[in-house]
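A.B. asks: Sequence and predicted structure are below.
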Amino acid sequence: MAKKWYRIIFILLISFTLFTCIDPYVPQLRSFESRLVVDALITDEVTANYVRLSRSVSNPDDITEKVSGATVILTDDLGNSFILEERNPGDYRTDSLLFRGEPGRTYTLSVETAEGGQYESTPCMMLPVQDIDSLYYQRDRIFSDETGEFREGISFYIDSEEESTAGHYRWSYDEWWKFSVPDPSLFRYINDSTILQVDTIKRTCYAHVHSDVIDIENTVSGNTENLKGKMVHFVAPAESDRLLIQYCLEVRQMSLSAEEYEFWYLMSGINEAGGDIFDKQPYQVFSNIRNLNDPEDQVIGYFQVSAVKMQRLYVTVREALALGLPMYQYECDRQEKGPIDYPSISPGGGMTFDEIYWAHLNSGYTFIKPIFTDQNALYRLAFVRSACADCTLRGTMQKPWFWVDLN
């Protein structure tokens, strides 16, 4: 999500420098100006809300410069102020015990950088949002524009029956899944006379992915049917190990103001353009945050204020198999090699165990265990692709705090 966000910011900055006209033209790009980037979200959830500050870069692949040492303050319409703590460079958080957003209240964000730059958002009201009445799934078949083929999988849907005054919505989701690698590394190779058992077998982990999809809806015209049977996500079990043990989808439904809806609508348009500023006419860059001392200093990003309703749904491997879906198969490419497999054709030829070990490591394999003869002599070394041997390459062994095993 962060990489895609900064690529969009890069396109926004380029678009900001172009003349918008109908006649053919050669755009004159101004010299690059680093700008403050604000990614801030305040909700009514019991959590540490965040404000992330950075500086824009001239190339989206460059390392982002975090803005540290700033004073970040939230103020509500009752005159209460809350100072955010910098937990990591450029990452400022509220105290979940002291601050929780409240629908109906209006919030203002103030930022003063270490260099003295002063920025302030427009006041933003937190609009209420209705509950997600149900989150469910069913077998589905969707067409892929990328491959030109149909994908078999599971589509997830939500229903929201209650009327709401919000009128504008955004949805996001988080995926968690439990998975086990098929050939975990059991031993650690030192040399052909020293092979030790590993301290921890990294077999089972939990993976997590946050959505980077911009999913918004406008129901001001009274079209609330889009909140019933709304598809929020699709998973193809044959394409990943998400459904091999147990999967969890967490969906958030958020209220938006009309202004924030327009911001996300703009962002989705840039996203659909595929990152090519010449696909469409350049977009106007706008934000609800301004530099109090320099109106020409364009801020990138938006101060988001949303009420949130959330639901989770688990899907077990048993439930996925009951749908008759094709499941994921690991490609481990197991290799068992020893000096016997590399016979010498000249004095000093062949390969030693050490050479075999390093050759496989440098080719993307992980050593998993030794193979001995009946006389307990080292015969071969066993390797697999690293993703099949160490689950921590794609996840963590720490179970999510909310996780419930259903198998």
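C.D. replies: Nice, I can see it.
A.B. asks: hey, let's count contacts and neighbours off CA atoms from now on
C.D. replies: Fine.
A.B. asks: Report the contact partners of Leu109.
C.D. replies: When contacts are counted by CA atoms under 8 Å, 6 or more residues apart in numbering, Leu109 is found next to 72-75, 120-123, 303.
A.B. asks: Mind giving me the ChimeraX command for buried ones among the residues you listed?
C.D. replies: To isolate the buried ones among those in ChimeraX, judged by 16 or more other CA atoms under 10 Å, type:
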select :72,73,74,75,120,121,123,303
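A.B. asks: Output the contacts of Leu109 in JSON lines; the columns should cover secondary structure and distance to Ala389.
C.D. replies: Shown next, in JSON lines, are the contacts of Leu109 (DSSP: H, G, I helix; E, B strand; the rest coil; distance: CA to CA, whole Å):
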{"residue": "Val72", "secondary structure": "strand", "distance to Ala389": "44"}
{"residue": "Ile73", "secondary structure": "strand", "distance to Ala389": "46"}
{"residue": "Leu74", "secondary structure": "strand", "distance to Ala389": "46"}
{"residue": "Thr75", "secondary structure": "strand", "distance to Ala389": "50"}
{"residue": "Glu120", "secondary structure": "strand", "distance to Ala389": "50"}
{"residue": "Ser121", "secondary structure": "strand", "distance to Ala389": "49"}
{"residue": "Thr122", "secondary structure": "coil", "distance to Ala389": "51"}
{"residue": "Pro123", "secondary structure": "coil", "distance to Ala389": "52"}
{"residue": "Phe303", "secondary structure": "strand", "distance to Ala389": "43"}
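A.B. asks: Got another one to weigh against that:
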Amino acid sequence: MITSLKILIISLSVLLLIHSCFEPYDNKDENFKPNLIVDAEISDTDTSHIIKISEAQKTDIQTFKGYSGAKVLLKSNENDELVFSETTTVGHYKYIGVLNDAKGYALEVQVNGKVVVTSPIQYFPESFMVDSLRNYTEYVRTQKPNGSVFQEYIVNFNAEARKPTIEKEVFVRFDIETVFLVLELICSPFISPKTCYVYNHRSNFEINLLKVPVSTSEINISQKIFSKTLDYEFGGAFSVKADVKSYNQENFKYWQQYKSVFDQSGSVDDLIPARISGNLTSSSGNVLGLFSLVRKSSVFKIIRRGEAGGRSVEPYCGTPGFYEPWPRPSECCECLRFANSTLTKPYYW
């Protein structure tokens, strides 16, 4: 009995010692002022706009949650107010309508009737249009440390433009979207096979920035914006859409800084485009992110089977009547099991 009591006392002492080594997270701390994270990019062509607001937790700057209950609005240089409404997604605030691109706008975020985040007034910058996307395939041989050689085909996509002159310096970022086609197999006589469109599947995107200097003569631009291994995604139809976004110089510098951090981290999951300090100020002094007005245009390229450098690959679910994988992948009987898949065809297909 005495021995059991000693063991109990020792166990309680150890638990108390361990507990004392950790500082508990008190979300009700009156002195705690969260880091607000604002991702507010507004384009001249979109008919609806989303501003995302989140906050960093006290114990880990890499942990974020949506910030609910704020009042988000844009104030124009002519004293107009565009009020954003919070959506069902916590921290997402939406405005429906096209902005007047001749006006300037400033961001304002209010919490409990107090202004907590503001930005300087912004204007839409000069626009830059890309003429087309060009794809080409290259054969790559890589020698591994053990001496073996790894061989693969890489499909590259270049944004290309020809301009007679460039009157003002242009600052561009390319935002990439990929889609590939999945055709289900006949897995049941009672269920008709579907067609799915899978977005941004296993795509390792980079931060693609382009600075175009002033030029009084014709200028030809060709910049690689996306590369991908030639695999089953090219077996049916594969597309790349590039949103060409023009920024002012100050906001472009923000993206240059973000790119330098992103390139060091090596993973898009390590950093989101609102985790560094931008052009926002806060009454609490704790705000990260950027408010920017951008000119946006889009260009896309669809590659069908056999068009990637003349090389043909089998689709994920094979070709009915010729080759079908066995055992059948579950996605070939229910293609919506692919992450980011939908039955809705991209508007540009």
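C.D. replies: Structure's in. What do you need? All of these numbers come straight from a predicted model, not from anything done at the bench.
A.B. asks: and of the contacts of Leu109 of the first structure, the nearest to Arg242 of the first structure?
C.D. replies: Using CA to CA, Phe303 comes nearest to Arg242 of the first structure of these, at 33.3 Å.
A.B. asks: Pull the contacting residues for the residue opposite the closest one in the second structure once aligned.
C.D. replies: If you follow Phe303 of the first structure across to the second structure using TM-score structural alignment, you land on Phe291. Contacts for Phe291 of the second structure (CA under 8 Å, 6+ apart) come out as 38-42, 107, 119, 278-280.
A.B. asks: Spatially central residue in the first structure, please.
C.D. replies: Closest to where the C-alpha atoms of the first structure average out (CA atoms, centre = their mean) is His210, at 3.5 Å.
A.B. asks: Could you pull out the helices in the first structure for me?
C.D. replies: Remark: helices assigned in the first structure by DSSP state H are 2-16, 258-272, 317-322, 353-361.
A.B. asks: Reformat those helices as CSV; add distance to Cys205 of the first structure and mean neighbour count.
C.D. replies: Compiled in CSV, the helices of the first structure are given as follows (distance: least, CA to CA, whole Å; neighbours: other CA atoms under 10 Å):
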stretch, distance to Cys205 of the first structure, mean neighbour count
helix 2-16, 23, 18
helix 258-272, 32, 17
helix 317-322, 16, 14
helix 353-361, 22, 17
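A.B. asks: Turn the ones you listed into JSON lines, columns for distance to Arg105 of the first structure.
C.D. replies: As requested, the helices of the first structure are exported to JSON lines (distance: least, CA to CA, whole Å):
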{"stretch": "helix 2-16", "distance to Arg105 of the first structure": "28"}
{"stretch": "helix 258-272", "distance to Arg105 of the first structure": "16"}
{"stretch": "helix 317-322", "distance to Arg105 of the first structure": "43"}
{"stretch": "helix 353-361", "distance to Arg105 of the first structure": "57"}
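A.B. asks: and Lys228 of the first structure, which of those helices is closest to it?
C.D. replies: The closest of the helices of the first structure to Lys228 of the first structure is helix 258-272. By CA to CA, the value is 19.9 Å.
A.B. asks: In the second structure, which residues correspond to that closest one?
C.D. replies: Following TM-score structural alignment, the partner segment of helix 258-272 of the first structure in the second structure covers residues 249-263.
A.B. asks: neighbour-wise, which of the contacts of Phe291 of the second structure leads?
C.D. replies: Neighbour count (other CA atoms under 10 Å) singles out Val38 as the most crowded of the contacts of Phe291 of the second structure, with 26 neighbours.
A.B. asks: Which strand runs longest in the first structure?
C.D. replies: Using DSSP state E, we find that the single longest strand of the first structure is strand 168-180.
A.B. asks: and Phe372 of the first structure, how far is that from Tyr357 of the first structure?
C.D. replies: Here the distance between Phe372 of the first structure and Tyr357 of the first structure works out to 16 Å (CA to CA, to the nearest Å).
A.B. asks: no no, Pro326 of the first structure
C.D. replies: Counting by CA to CA, the separation of Pro326 of the first structure from Tyr357 of the first structure is 35 Å.
A.B. asks: before we move on, the earlier item: now the match of helix 258-272 of the first structure, how far from the centre of its chain.
C.D. replies: Its chain's C-alpha centre lies 15 Å from the corresponding centre of stretch 249-263 of the second structure when counted by CA atoms, centre = their mean, to the nearest Å.
A.B. asks: Let me see the ranges of the strands in the stretch 51-200 of the second structure.
C.D. replies: When assigned using DSSP state E, counting those that start in this stretch, the strands of the stretch 51-200 of the second structure occupy the ranges 64-66, 71-76, 81-86, 92-96, 105-111, 114-118, 132-143, 149-163, 170-183, 195-199.
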